[in-house]
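Asker: Sequence first, then the predicted structure, then my questions.
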Amino acid sequence: MDIASLFACFVIAILFFVIVAAIAFLGSLPGRIAQGRNHPHVDAINAASWIGLALGGVLWPVAFVWAFIPFGNSTPAEGSEVETLRKQVAELQAELDSLKSASA
């Protein structure tokens, strides 16, 4: 074997490992995103991403988008809205109690 053939084998081996690493990174990306966002369906998203990659990338975009869908009070807008409503209810309750005590 000459030096050019050895170099070609080395380049092919490096490319193989880079492709495997890229597939592993892409396969775990939706699951890691969902876990970081405390998504309730982390396991399903992770499974869909790996199955999607195994099927040629068919389900992977679905899993990727699914990882970003907010659930519950996970978004700041919903959380602040709920907090505002709680304050309003507390103020109304205090006003109602003061009206009851004034009429009695």
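Answerer: Noted; the coordinates are in hand.
Asker: Only C-alpha atoms from now on, for both contacts and neighbour counts.
Answerer: OK.
Asker: any idea which helix or strand carries Phe71?
Answerer: Assessed by DSSP states H and E, Phe71 sits outside every helix and strand.
Asker: and it, what does it touch?
Answerer: 39-40 (CA atoms under 8 Å, 6 or more residues apart in numbering).
Asker: do the one 4 residues further on as well
Answerer: Going by CA under 8 Å, 6+ apart, Thr75 touches no other residue.
Asker: how about a cut-off of 10 Å?
Answerer: By CA atoms under 10 Å, 6 or more residues apart in numbering, the contact list for Thr75 reads 37, 69.
Asker: let's bring in a second model and compare:
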Amino acid sequence: MLEYFALGLLVFVGLVLFYGIIVLHDIPYEIAVRRNHPHQDAIHATGWVSLFTLHALWPFLWIWAMTYREDRGWGFGDGKSPQAHVTHLEHMVADLRHRLDRLESRQAALQPESRLTRQEEA
């Protein structure tokens, strides 16, 4: 009876270890899914390949999955959405247009005076 219990325990431990390793290798893929990573399928396939390469690729998969976030993309952003950056740039362009209009109006106001002074000198 004890021999059957030991055999059952060995089979159970073997299955848990086998399943645990597969779940462990799916962690980068799960991270990629949560972050809406554009390379989800590649990360998943490389995770399976990593099972057969003695886990050599797994740390790189983790880094690959962690480098992308939907709100900031690949880089280190300030946490603002791309729309906030576009709005900021639109405000800057509007301000620059306003300043340019003021400068052009000043130049137009000064231009007739400069014509008069040139005519008077001649």
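Answerer: Structure received. Not measured: the values here are computed from a predicted model.
Asker: Any idea what the TM-score is?
Answerer: Scored against TM-score structural alignment, normalised by the length of structure 1, the superposed chains reach a TM-score of 0.75; 102 aligned residues with a CA RMSD of 3.0 Å.
Asker: list the contacts for the residue nearest to the spatial centre of structure 1?
Answerer: Centroid check for structure 1 by CA atoms, centre = their mean gives Ala34 as the closest residue, at 2.4 Å. Contacts for Ala34 of structure 1 (CA under 10 Å, 6+ apart) come out as 40-46, 63-70.
Asker: From these, list the buried ones, please.
Answerer: Using 16 or more other CA atoms under 10 Å as the burial test, the contacts of Ala34 of structure 1 include 42, 45-46, 63-64, 66-67 as buried.
Asker: just so I have it, where are all the helices in structure 2?
Answerer: Assigned by DSSP state H, structure 2 shows helices spanning 2-25, 27-34, 40-52, 58-66, 82-121.
Asker: May I see the ones you listed organised as JSON lines, with distance to Phe76 of structure 2 added?
Answerer: As requested, the helices of structure 2 are exported to JSON lines (distance: least, CA to CA, whole Å):
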{"stretch": "helix 2-25", "distance to Phe76 of structure 2": "26"}
{"stretch": "helix 27-34", "distance to Phe76 of structure 2": "17"}
{"stretch": "helix 40-52", "distance to Phe76 of structure 2": "20"}
{"stretch": "helix 58-66", "distance to Phe76 of structure 2": "12"}
{"stretch": "helix 82-121", "distance to Phe76 of structure 2": "13"}
